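In: Just the structure for this:
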Amino acid sequence: MSNNKVYIKLEKKVSITSDTNVKISDIAKVIADEVLKREIEEINIYEIGKQKKSLHSVDIVDVIKKIRNVHPEVDIESIGEKDIVIEYLNGEKKPSSMWEFIKVAFVCLIIFFGASVAIMTFHTDVAMPEVHQKIYKMFTGNSIDKPYIIQIPYSIGLAVGIIVFFNHFWLKFENSPTPLEVEIDKYQDELYKCTVEKIKKRNIG
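Out: You can find the predicted model right below:
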C-alpha cells in the first residue's frame, strides 16, 4: 500500500453518548499506514453544538475536506456510505430490562390476538367450516357438523406452514435471511435515507 493512500469507510449510523466533539474514529473505519491512520482518526470531524439535537448527519465530502486540510498530500478513496447519521444520546439512561420486557410482551399479545382475529375472519369469509364438511362428505359419504379429523390436521398444518415460511423460530433450515428479516432490512434502509434527507433539509432551513 502506498504511504499516502487512505481508504475511508463511513458507517450508516453511530451513537454518541458523552463527547460532543466527534472524531473520524467515531464514525468511520480508516485503512492507511499505521502512523497516518492514527493521525486521521484523531481529526475532529463534527461538533454537536449547544442545541445538542438528537440526530445529525455528516457526508463523505466533509470528511475528505477535513482530512485534506491536515494532510493535503494523501490520496483518499471512499469505500463506504456517502452519509452517516449521528445519534446524540446526551447521557440518556438505558430503559430498565423489566420495562423493555413489558413492552415486548404487550406488543406480542397485540400481534397474537390481532393475527388470531384476522385468521378467524378470513375463514369465516371463505366459509372454511362448510368446505371441511364437504371434503369430509366427499371421502366418507357422511355429513357431520364438526369434522375434527380434517379440522385438527388443517390447524396444525396452518401453524407449521407459517413457521416454515418465516423460518424464524426454532426450526432453522438454512442461513439465508427470513422474509421478515428481509422486510426489516428494507425498512431500515428506507428509514436511513429518510433520516439523512430530513437532517439535510433541517440544516438548510
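In: use CA for all of it now, contacts and neighbours both
Out: OK.
In: Residue 132 and residue 138, how far apart?
Out: 10 Å (CA to CA, to the nearest Å).
In: Also residue 82?
Out: Look at residue 82 and residue 138: by CA to CA, they are 63 Å apart.
In: So for these two, which residue has more residues nearby?
Out: Legend: neighbour count by other CA atoms under 10 Å for residue 82 and residue 138, higher for residue 82 (14 against 11).
In: quick one: that one and residue 57 touch, right?
Out: No: in this structure, residue 82 is not within contact of residue 57 by CA atoms under 8 Å, at 10.4 Å.
In: Mind jotting down where the helices sit in the chain?
Out: For the chain, the helices identified by DSSP state H occupy 24-27, 34-41, 60-70, 97-125, 128-140, 148-166, 179-204, in order along the chain.
In: what's the angle from the fifth one to helix 97-125?
Out: Relative orientation of helix 128-140 versus helix 97-125 (axes from the mean of the first three to the mean of the last three CA atoms, to 10 degrees): 60 degrees.
In: List the buried residues for helix 128-140?
Out: Along helix 128-140, these residues count as buried under the neighbour rule (16 or more other CA atoms under 10 Å): 132-134, 136.
In: Before we compare anything, build this one as well:
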Amino acid sequence: MVSTIYIRMRSRVETKECNKILLSHTSQILAPDRYLPLLHNLVVYELKKDDNQLVVLDVMRIIHIISRHFPDCEVQTIGPTQTIIEIIKEKKIKIWPFFIFVWILLFTGSGLAILNFHEEVSMQAVHQKLYWIITGKEVEKPLLLQIPYSFGIGMGMILFFNHIFKKRFNEEPSPLEIEMFNYQQDLDNYVSVKENNESVKRLDVD
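Out: Sure thing, here's the model as predicted:
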C-alpha cells in the first residue's frame, strides 16, 4: 500500500545567511509516523553567500526532493505553491541614529499636518464660538476647550492604533497593521510572479 505525504507550504519564512533550509522550515507536514523525523530534517535548499535577499522555493522542487528520498510514497500538496525565503543579513550599522531621525521626522511632519488642518478649518474660531455659546463670554484663547481637545487628539490616536509603545489594548488589529499586512501580501504576490527577475533567484528542479 502506497503511503501518502501531505505538505502545506508556508507563504514566507525568515532565516540567516548560509543556513540549510529544512522541509520543516518551509512546510507543514502530515505523514506516517515512521517518515516524520526524516521529513522534518530533509534539506530542501542550502543558502549560499551569493544568494539575494529573497529566494523563491517552488513546490515542484519540494516534490522532486521528497520523491527522490521516498520513492514509494505519494506526495500531495495543499495551499500555496511557493515559499518566499527572506535572508536576514547581519547589519553592522547602528540603528539608533536612524530611529531617532525617523522619529523626529514623523513627529514634526504629523505635527505640521495637524496644525495646517486646524488652521484650514479655523478651529480656533470654532472653539471661540463654542466657548461663547457655553459661557456667554468672548475670549481670544478658550483654553478650557483647547487643552482637553489637545489631549483628546492624542488619546484618540492611541485608541485608533490600539497601541501605546508595546502595549496592546485588545486583540483586534489596528488599521495600520491591516495596511501593513495587505502590503506584505501584495509584495509576496509580486515576488512570486516576478521570480525570474534579477533580484530573485529561481530554484529549478535539479
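In: nearest to residue 51 of structure 1, of the helices of structure 1?
Out: Each of the helices of structure 1 was scored for nearness to residue 51 of structure 1 using CA to CA, and the closest is helix 179-204 (12.6 Å).
In: buried stuff in the closest one?
Out: Those buried within helix 179-204 of structure 1 under the rule 16+ other CA under 10 Å are 192, 195-196, 199.
In: just stretch 88-96 of structure 1 next, same as before
Out: Buried residues in stretch 88-96 of structure 1, defined by neighbour count with 16+ other CA under 10 Å: 88-89.
In: Can you get me the start-to-end distance on it?
Out: Distances were taken as CA to CA; on that basis the terminal residues of stretch 88-96 of structure 1 are 20 Å apart.
In: Please compute how far it lies from its chain's middle.
Out: Between the centre of stretch 88-96 of structure 1 and the centre of its chain there are 20 Å (CA atoms, centre = their mean, to the nearest Å).
In: ok, now stretch 4-20 of structure 1?
Out: For stretch 4-20 of structure 1, the separation from the chain centroid amounts to 19 Å (computed by CA atoms, centre = their mean).
In: which residue in structure 2 lines up with residue 138 of structure 1?
Out: In structure 2, the residue matched to residue 138 of structure 1 (TM-score structural alignment) is residue 133.
In: Its match and residue 146 of structure 2, how far apart?
Out: According to CA to CA, residue 133 of structure 2 stands 15 Å off from residue 146 of structure 2.
In: coming back round to it: go through the buried residues of helix 128-140 of structure 1 and say which is closest to residue 104 of structure 1.
Out: Proximity of these to residue 104 of structure 1 was ranked by CA to CA; the top entry is residue 132 with 36.6 Å.
In: Based on its surroundings, how many neighbours for the alignment partner in structure 1 of residue 152 of structure 2?
Out: Taking TM-score structural alignment as the criterion, the aligned counterpart of residue 152 of structure 2 in structure 1 is residue 157. Applying other CA under 10 Å, we find 12 residues neighbouring residue 157 of structure 1.
In: Run through the residues that contact the counterpart of residue 200 of structure 1 in structure 2.
Out: The criterion is TM-score structural alignment: under it, residue 200 of structure 1 has residue 196 as its aligned partner in structure 2. Listed by CA atoms under 8 Å, 6 or more residues apart in numbering, the contact set of residue 196 of structure 2 reads residue 202.
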